[in-house]
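**Q** What follows is a protein structure lacking sequence information:
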C-alpha cells in the first residue's frame, strides 16, 4: 500500500531507524533496515536486532515490543502532522480501470490497522468504493513474506485460487509474498526505496516503472483466459 499506491518515499525506514536509535541502538546502519523493508515490522525488527553487535537473545521479545511500540507511535504522529501525504497520481484511475474489467482491488500493508485507517482516512480512501478490501499485518498470524494476508483476502472475497491473483508491490518482501502465495504474477514496481536492479534479485514475473503499467498486463491476461 504505502510506497506503491500511496506516496511514501523513505518515511517508514527513517522512522524505524529513529525507533532503534531511541532504544540505544546507535550503531545500526541504514542498510540493515533497507534490506527488511516490506517485511512484517515485528519480524523485521527481530531480524535487524539479530545482526546488531549488542544483541542479547534473552531479551529479544521485550526489546522488539518496545521498538515496535515506538515505531507505531512515531508513524501515527507523522501521519497526523503531515497532511501532504497523498496517493500516487494514477492510483485511483488504475483501480477504476481494473474494476471496470471485473478485477477486485485489495491493499495489504505491514502497518497495523490503527495506523492504516489513519492513513487511509487522511488521503480520502477510508471505505473507498474502488477498494474492495484492506488487510493489515496485525490481522494475520504471519505478515510478509508469508502468504497469510493474501489468503485472508481470498477467503473474504471468495477467490478460489491464488492463480487468479496478481500481486504488485515495491519491496523484495512483496515479490516473495506473491511467490509464496502462488499468485499468477508477482510484480515489482520501482520506487525511491528499491531500484529495478534491486527488485530483479527477487525474480519477479515483471518489473514496472509505474502503477498504470499493470493495465496492459491484465488486458493481455484476460484475452488468454476464458470468462
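**A** Thanks, I have it. Everything numeric here is computed off the predicted structure, so don't read it as measured data. Residues are numbered from 1 along each chain as shown.

**Q** alpha carbons only for contacts and neighbour counts from here, please
**A** Noted.

**Q** Pull the contacting residues for the residue positioned nearest the centre of the chain.
**A** Taking Cα atoms, centre = their mean as the criterion, residue 109 is the residue nearest the geometric centre of the chain, at 4.1 Å. Neighbour list for residue 109: 1, 2, 116, 135, 136, 137 [criterion: Cα atoms under 8 Å, 6 or more residues apart in numbering].

**Q** Comparison target below:
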C-alpha cells in the first residue's frame, strides 16, 4: 500500500539527548532572555529562528530581526560544536524499521525545524542517504522548516512531504514526533498524529495536543502504513 511516514528528526528518529534544546536555552539566555521551563516547552519542535524570536520576546530581551539573526547564528554554531563533541545516533531500531516501512511500499520523509545545513550535516554523520524511490537509500526525503512558508505547528512540512512522496490521500499518511508542535502539525494537516516518548515531550503533553496514539518509540508502530496508527 502506497503511503507516507512523515517523521521528525531530533527525539523521534535521532537520539541526540535533547542537546538541541539545551543549546537553544543557552543561546537565548546568553542573549539576555529569562525563560521559565513551562514557557520554553511551548517552543520545542518549531522552526528555530521563530523559536528564538519568541523566546527572546517572552524573556524580555531585544528581538528585532538583526538580534534574532545574531542569536540564531550563535545557536547554529553552538549546536554544530555540540554535535561534533557528542555525535547523535539513530534511535534504537529505527534504521531497520525504516527499511521495513519502505519495503512495505511507504515513503519515509523526515521533517525538521532545523535549517538545511544542520540537518544535512546530521544525516551525513549518521550515514543516512536520501533518495526518493531508491531501495538502497535510507530515506525518501528531507524537508526543513526554512523551505516552507511556516514551520510547525502549521501543516506545511507534512503537506510538502506528501507532495514529494506523491501521496494525495491524508488517510495514507502517518506523522510522528516527540513534541506538541509535531502533533498539532499532524492534526492541522488532517493526517494520523503519533506522539513518541523518545524525546522532549511527555505523554500528557502529546495527548493534550491531540495525538491519536502515543508510543514509546516510532519503531513501536507497524511498518505497514495501513495499520501504523489508530485514529
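**A** Looks like it came in fine. Note that the structure is a prediction, hence the values are computed from the model and not measured.

**Q** Could you get me the TM-score between them?
**A** After superposition, the two chains reach a TM-score (TM-score structural alignment, normalised by the length of the first structure) of 0.87; 217 aligned residues with a Cα RMSD of 2.1 Å.

**Q** sorry, back to before: in CSV, list the contacts of residue 109 of the first structure along with secondary structure, distance to residue 201 of the first structure and neighbour count.
**A** Below are those laid out as CSV (DSSP: H, G, I helix; E, B strand; the rest coil; distance: Cα to Cα, whole Å; neighbours: other Cα atoms under 10 Å):
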residue, secondary structure, distance to residue 201 of the first structure, neighbour count
1, coil, 21, 22
2, strand, 21, 23
116, helix, 29, 23
135, strand, 26, 22
136, strand, 26, 21
137, helix, 24, 22
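
**Q** thinking again about what came up before, tell me which residue of the second structure lines up with the residue nearest to the centre of the first structure.
**A** In the second structure, residue 109 of the first structure lines up with residue 112, judged by TM-score structural alignment.

**Q** Nearest residue to its match in space, please, no chain neighbours.
**A** residue 144 (5.0 Å; Cα to Cα, 6 or more residues apart in numbering).

**Q** aligned partner of that neighbour in the first structure?
**A** Using TM-score structural alignment, residue 144 of the second structure sits opposite residue 136 in the first structure.

**Q** pretty sure its match is in contact with residue 108, am I right?
**A** Yes - counting by Cα atoms under 8 Å, residue 136 of the first structure touches residue 108, with 5.7 Å between them.

**Q** overlap in contacts of these two?
**A** residue 149.

**Q** Grab the longest helix from the second structure for me.
**A** In the second structure, ranked by residue count with DSSP state H as the criterion, the top helix is helix 65-85.

**Q** residues in the first structure aligned with that one?
**A** The aligned range for helix 65-85 of the second structure is 61-81, by TM-score structural alignment.

**Q** post-alignment, that stretch versus the second structure, mean distance?
**A** Following the fit onto the second structure, the mean deviation recorded for stretch 61-81 of the first structure is 1.6 Å by mean Cα distance after the TM-score superposition for the first structure.

**Q** how far away is the match of residue 144 of the second structure from residue 153 of the first structure?
**A** Counting by Cα to Cα, to the nearest Å, the gap between residue 136 of the first structure and residue 153 of the first structure amounts to 11 Å.

**Q** and if you look at residue 206 of the first structure?
**A** Going from residue 206 of the first structure to residue 153 of the first structure by Cα to Cα gives 22 Å.

**Q** Looking at those two, which one has more neighbours?
**A** residue 153 (19 against 16; other Cα atoms under 10 Å).

**Q** That's all I had, so thanks and see you.
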